[in-house]
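Enquirer: here is my input; please provide its structure:
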Amino acid sequence: MQRGKIAFGKINLNLNKAVEKKEDNETDTEKATTSTGGFRKIDKQQMQKQIEEVADDLEAQKLKEVMGLTGFGRKTAKIFDINEQIAKAKESAPVRVETEEKENNSEDEDVIGPMPTMAGDDKIADNNKKKVEKPKGDDEEDDDDDEEDEDDEEDMNLEKRIPDTHEVQMQHGNKAILALAGDPAGARLVSGSIDYEISFWDFAGMDSSMRSFRTIQPCENYPIRALHYSITGDMILVISGNSQAKILDRDGFEKMECVKGDPYLTDMSRTKGHVAQLTSGCWHPYTKEEFLTAAMDGTLRIWKGIKNKEQHTVIKTRAQGGLRTNAGCCIYNRDATLIAAGCLDGSIQTWDTRKMFVNTTHCVRDAHQKGSEVTSIQFSYMGQQLATRSNDETMKLWDLRNFKKPIHTWSNLFSRYDTTDCCFSPDDRLLVTGESLPKGQTHANLYFYNTQTFEEVKRIPVTDSHIIKTLWHPKLNQLFVGCGNGVIKCYYDEQRSLRGAKLCVVKTYRKKKHTEVVGVSQIITPHALPMFRQEKSRSSRKKMEKERMDPVKSHRPDLPITSGQGGRVASSGGTLSSYVIRNLGLSKRVDDDQDPREAILKYAKEAAENPYWIAPAYKQTQPKPVFSVPTEGSEEGEPDNKKAKKE
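Expert: Sure thing, here's the model as predicted:
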């Protein structure tokens, strides 16, 4: 049976039919109004066409719903109702903001402690508030008043934001701690001291004894001046008194050592590395393998890459009049657009990383007392403020938008070490620094200042030694303080702080039990053969006598021998030469009690009768010996030149 081919025709949807229908209806009504009374003849063909068109439209609509298509054939422009869309946007806007806030809150649960806000967040928040704003009623106005009161209470309770309800102590050593750093995740802490050692602290693995799990000396006999974790937390930058910076991995194994420059070159830009001791260093805020170092050779150097050991860029610090000055500290800002350095002449200099490092972007020559070293420089989390600490017993707060004069100066902050630093709180509302122990005081204090009102919020007596390093970790919300007696103090709050030292305090210290193991165990077998039986232990005296008789156990020396035996030769007579020498010695031996004159005279008669040496030589020329005759008054044996002259 032959079947015909199935062919699909073109399906078209005429969207303009509705418009045409309206026009037809309008014409019909016009005809009806214009026509006079009476009955009109109905066209059956026209009615049939209208019924078919309605059926086609219904089928096309069902097909679109099944296939998910918007239309067939030719596309036409859509007509939008603006008022309707505005109404829908107003209805959906508050819901969107609420969902965004919920998502942000869920994402912020992973972040520990107060985090800094970006500059654009305030504008976004204001725009969102404008979108969500509705006509306020009495209840909403009351809620706003309550929120304002809560903000005022927060401003008044800045002291409660400081995590200092509990305290834990970690012992690094006996020398002053010059460096302190925590990884971004808040899992580990490293400390460096003047005793050349670096200690690694793991909060998850420590117990209440608070002992470090590793201590190393990466730079031999050089003190550790600065330590910094990279942005990923897998590398540590070590700045020591040496001219070569080192990079360690997370467990303290060396990954890189910078190149040392040629000290005989006068142009520091031509050297491959630093030629003097390092003073400070830090990592790039978001580039993984880029870091910055400062040294006493008057330069800052940017290094890129671990495999490439040479520097990438050299920045020179200049004093008044173009002379060279040394940088005591250096740092990047939060977005890495600025590099700031505090110099030994008391000046602050900054460079823009997007330009050439020839001229400074900001330069304040009299930032601190002339000749006093700037020991620390820190950018705020917002990036608009800058804090500096110096050995002139002051700490200053600067605004980068008006960098000519400081916003405020705090004085009477005694500092003895050139690494004494300061730090901002995570919300930039507090500025923290420590002091060295002044004369006449028993405790050194840790000071907290308000960055808006510049008032002293709180001071904490820490230790009976100097306070050198301070670290406020933004994720843990815990304070770490490095002291001059080798102690690290950790302050935290039970409610506001998370993890960190709180994990260690809960764990109890357990002493290790030393189990004694017997090396050789006796197995008693009563039915063993006699040849395998062990001898019964005798008295110690008999055992000692038996061992004494054994030449091996008593280590008896070799017995003297008279003749060669056992491969050994006797002292004399063993060989022919020794035998001859011994016999000649015995035959011509001279006794000690014999008179030497008599021994010689016994050969005089034999020499006169049988001359052998002198007489045969003079036998023909002088058979009779002639001797000198002494004159009168002359002493015998005295030469002529020694005789006295006669007048």
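Enquirer: could you use CA atoms for every contact and neighbour count after this?
Expert: OK.
Enquirer: count the residues that sit near residue 290.
Expert: By other CA atoms under 10 Å, 17 other residues sit near residue 290.
Enquirer: relative to residue 93, how far out is it?
Expert: As judged by CA to CA, to the nearest Å, residue 290 and residue 93 stand 44 Å apart.
Enquirer: please apply the same query to residue 41.
Expert: To residue 93, residue 41 is 58 Å away according to CA to CA.
Enquirer: which one of these two is surrounded by more residues?
Expert: Neighbour count, other CA under 10 Å: between residue 41 and residue 93, residue 93 has more, with 13 against 5.
Enquirer: return the distance of whichever strand or helix holds the more buried one from the chain's centre.
Expert: Using DSSP states H and E, the element containing residue 93 is helix 82-108. Helix 82-108 sits 44 Å away from the centroid of its parent chain (CA atoms, centre = their mean, to the nearest Å).
Enquirer: now show me the structure for the sequence below, then we'll compare the two:
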Amino acid sequence: MSKKPISFGKISFNLKKDADTNKNDEQTASGFGTFGRTPIQEQKEIEEIAEDLENQHVQQVMGIKNFGKKAKNFNIEEMMEQARKTASEVNKRKLEIEDSKKAVETEEVHESDDEDLIGPPLPPGLFQGAPSETDKVREVDKNKEDESDEDSYDELSGSDDEELSLEKRIPNTHEVEMQHGTKAVVALAVDPSGARLATGSIDYDVSFWDFAGMDSSLRSFRTLQPCENHPIKALQYSATGDSILVVSGSAQAKVLDRDGFEVLECVKGDQYITDMARTKGHTASLNSGCWHPHIREEFMTCAQDGTLRLWVTENPKQHKAVIKPRQQGGLKTSPTSCVFSRDGNTVACGCYDGSIQMWDHRRNFVNTTLVLRDAHQKQSEISSVAYSYLGSFIASRGNDDTLKLWDLRNFKKPLKVFDNLFSRYEQTDCSFSPDDSMVFTGESLQKGQDVGRLLFYNTKTYEPVMHLDVTKSHVIKCIWHAKLNQIFVGCGNGVVKCYYDQKRSLRGAKLCIVKIHRKKHSVEVVSSQQIITPHALPLFRQEKLRTSKKKMEKDRLDPVKSRRPDLPITSGQGGRVAASGSTLSSFVIRNLGLSKRVDDEQDPREAILKYAKEAEENPFWVAPAYKKTQPETIFQYNESEDGPSDAKKQKQS
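Expert: Just a heads-up that it's a prediction; the model follows:
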């Protein structure tokens, strides 16, 4: 006899342990339920119930059912199978396309061989609804052409450089000449964007050129003397192009803005202090300088006082750090050129003792990281040190008529020495092409040479690529701007040349060559009504002189405008003392109250003889004085009337 379960609604308690689950389901259909274990449900049903309860709770509290979409469940095996199917279908299509191409080729061959066919062949797929295989091939070819058109710019920009020879990569199809002055241009700078050029010379001038604002006349928009009577030795734009560093023959470097106005001037050090680390600035003339490639506020200068100094634009009153290059024995040597590496982590300089020395910018500058003694001839300036764009090679130009190429991984012997490159200036530089395939430098004129050259060498085979005949003077500075793909050259006769390629160069000098220089015509306005102003009348009209010379001559004749002094007194008539006599004595006599007027122009001898008769008849002044002592006048008479009348007697022979 089976016992009935105790039930309270849906909750029920089954006393029979071995009952089937189906019977329990039937028995728990009524009442409160069952006591004991709940029937086991599937996992999915439990998750759904939990989610429904959670959603109901969220809706009661916040008023929303859920927070968004449920995360999708991915079946990786199904995705892999689908990828395999698509790959197999793509391979089949490729094979079908290749077979169709071969079939088309064979059909064309047969058509050319069959001479019995009359008329044009029937178009394929005429009686079929689907396109033929040849049509499919054509569509595929069109798609390929479209893809190639999309990549055409990349092919032009990248792959052509690999196909072109080194000589054709040099932009020299056209040239432009700009006149800085008459003296040698020893400093050149182009801003990073390529919009402006700055040139400096030994005539103390710095000229600014704006390619977008220039016309075909090629005139600079501003010329100034930032360092007064000091020659300009180096110019360089900052990494952002908003300021330019000016290094001159003075001991103080200057920073100008883009328009040439002074931003700051470095302080000058105390020349009576022997320890250069204790002075706040340079004490001798500068040699070179450059900006940090990544830190826009930092720049470096080197001078004849034997130091390199790092500066920050925020504090020009004191240097940031001092570097002291040393000779082999420990004595100081003056750096002639300085440069940062492309990544800014290394500081390099060429010294007067012929050495190239390097320091790590991230550490203190006490010990060098790389030193190469006897890199160039001793007691000769290393005029330029240049890093390659990749940073593994370095080129140095010296006044010992050489250009040397070095590998920083084996910094003991040069990879190649290019000889017979005469250099007259301490600023003759060298540099790498933007793709590091060439190194180039300028050459000064020797005796017998007529044209200064710009020489290009291959960095892999070390063979000369080509040379450009620039001008009939020295070639000093040269810059190959990577963005513009143009070469700027500074020459010894004050000429700045720009070489560019009509197809492969951008902006720069190409902008201003197209523009035509036009004179501004004055607009003539003709009015119908006559307007008379007071100054238009003849009484008030001022004579307009065309030239200033005539105006000066006219003012010279006016005694008021020329401020003419009083003329000298030539006679008693019309002078300042004409009423009282022309001399001081006559002025005094007439002011004594004498009634008789003294005539200044009569002969004094005649004036005395006029009173001779009166004095003889009535002696008053002279005769009474000698009446007692000399009653008789004694006159000297000549002994012989025929003899000479001179008072001196002739000598008797």
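Enquirer: on that earlier part again, what are the buried residues along the helix holding residue 93 of structure 1?
Expert: Across helix 82-108 of structure 1, burial judged by 16 or more other CA atoms under 10 Å covers residue 94.
Enquirer: following that helix, which helix or strand comes up?
Expert: Remark: after helix 82-108 of structure 1, the chain's next helix or strand is helix 121-132, criterion DSSP H and E.
Enquirer: so that next one corresponds to what in structure 2?
Expert: Across structure 2, nothing matches helix 121-132 of structure 1 (TM-score structural alignment).
Enquirer: contacts for that helix next, please.
Expert: For helix 121-132 of structure 1, the external contacting residues (CA atoms under 8 Å, 6 or more residues apart in numbering) are 93-94, 97.
Enquirer: save the residues you listed as a markdown table, and put in distance to residue 130 of structure 1 too.
Expert: Output for the contacts of helix 121-132 of structure 1, formatted as a markdown table (distance: CA to CA, whole Å):
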| residue | distance to residue 130 of structure 1 |
| --- | --- |
| 93 | 11 |
| 94 | 11 |
| 97 | 11 |
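Enquirer: quick one, helices of the stretch 551-653 of structure 2?
Expert: For the stretch 551-653 of structure 2, the helices defined by DSSP state H, counting those that start in this stretch occupy 584-591, 604-609, 612-617.
Enquirer: same question for structure 1.
Expert: With DSSP state H, the ranges of helices along structure 1 come out as 17-34, 44-67, 82-108, 121-132, 138-156, 501-506, 540-549, 576-587, 596-601, 604-609.
Enquirer: pretty sure residue 234 of structure 1 contacts residue 247?
Expert: No - assessed by CA atoms under 8 Å, residue 234 of structure 1 is found out of contact with residue 247, at 10.2 Å.
Enquirer: of these two, which one has the most company?
Expert: Legend: neighbour count by other CA under 10 Å for residue 234 of structure 1 and residue 247, higher for residue 247 (23 against 14).
Enquirer: how many neighbours does residue 432 of structure 2 have?
Expert: If you count neighbours by other CA under 10 Å, residue 432 of structure 2 ends up with 23.
Enquirer: OK, contacts around the alignment partner in structure 1 of residue 511 of structure 2?
Expert: Aligning on TM-score structural alignment places residue 511 of structure 2 opposite residue 503 in structure 1. Residues near residue 503 of structure 1 by CA under 8 Å, 6+ apart: 203-204, 207.
Enquirer: most surrounded residue in those residues?
Expert: Tallying neighbours with other CA under 10 Å puts residue 203 at the head of the contacts of residue 503 of structure 1, with 21 neighbours.
Enquirer: ok, the equivalent of that residue over in structure 2 - contacts?
Expert: With TM-score structural alignment defining the correspondence, residue 203 of structure 1 maps onto residue 211 in structure 2. Neighbour list for residue 211 of structure 2: 195-197, 508-509, 511-512 [criterion: CA under 8 Å, 6+ apart].
Enquirer: next, the distance between the ends of stretch 305-318 of structure 2.
Expert: 16 Å.
Enquirer: list the buried ones in that stretch?
Expert: Neighbour counts over stretch 305-318 of structure 2 (16+ other CA under 10 Å) mark 305-313, 316-318 as buried.
Enquirer: residue contacts, the residue in structure 1 that residue 249 of structure 2 lines up against?
Expert: Under the alignment (TM-score structural alignment), residue 249 of structure 2 pairs with residue 241 in structure 1. Counting by CA under 8 Å, 6+ apart, residue 241 of structure 1 makes contact with 222-225, 277-279.
Enquirer: which one (most neighbours) among those?
Expert: Among those, the one with the most neighbours (other CA under 10 Å) is residue 224, at 28 neighbours.
Enquirer: pretty sure that residue contacts residue 239?
Expert: Yes - between residue 224 of structure 1 and residue 239 there is a contact at 6.1 Å, judged by CA under 8 Å.
Enquirer: before we move on, back to that, of the contacts of helix 121-132 of structure 1, which is the nearest to residue 593 of structure 1?
Expert: Nearest to residue 593 of structure 1, judged by CA to CA, of the contacts of helix 121-132 of structure 1 is residue 97 at 130.8 Å.
Enquirer: and residue 283 of structure 1, what's its match in structure 2?
Expert: Matched by TM-score structural alignment, residue 283 of structure 1 corresponds to residue 291 in structure 2.
Enquirer: pull the number of nearby residues for its match.
Expert: Neighbour count of residue 291 of structure 2, defined by other CA under 10 Å: 24.
Enquirer: now residue 572 of structure 1
Expert: Residue 572 of structure 1 sits with 16 neighbouring residues when counted by other CA under 10 Å.
Enquirer: thinking again about what came up before, out of the helices of structure 1, which is the most enclosed?
Expert: helix 501-506 (a mean of 18; mean count of other CA atoms under 10 Å).
Enquirer: give me the mean distance between that one and structure 2.
Expert: Superposing on structure 2 places helix 501-506 of structure 1 at an average distance of 1.2 Å from its equivalents, by mean CA distance after the TM-score superposition for structure 1.
Enquirer: spatially central residue for structure 1, please.
Expert: Closest residue to the average C-alpha location of structure 1: residue 236 at 2.4 Å, with CA atoms, centre = their mean.
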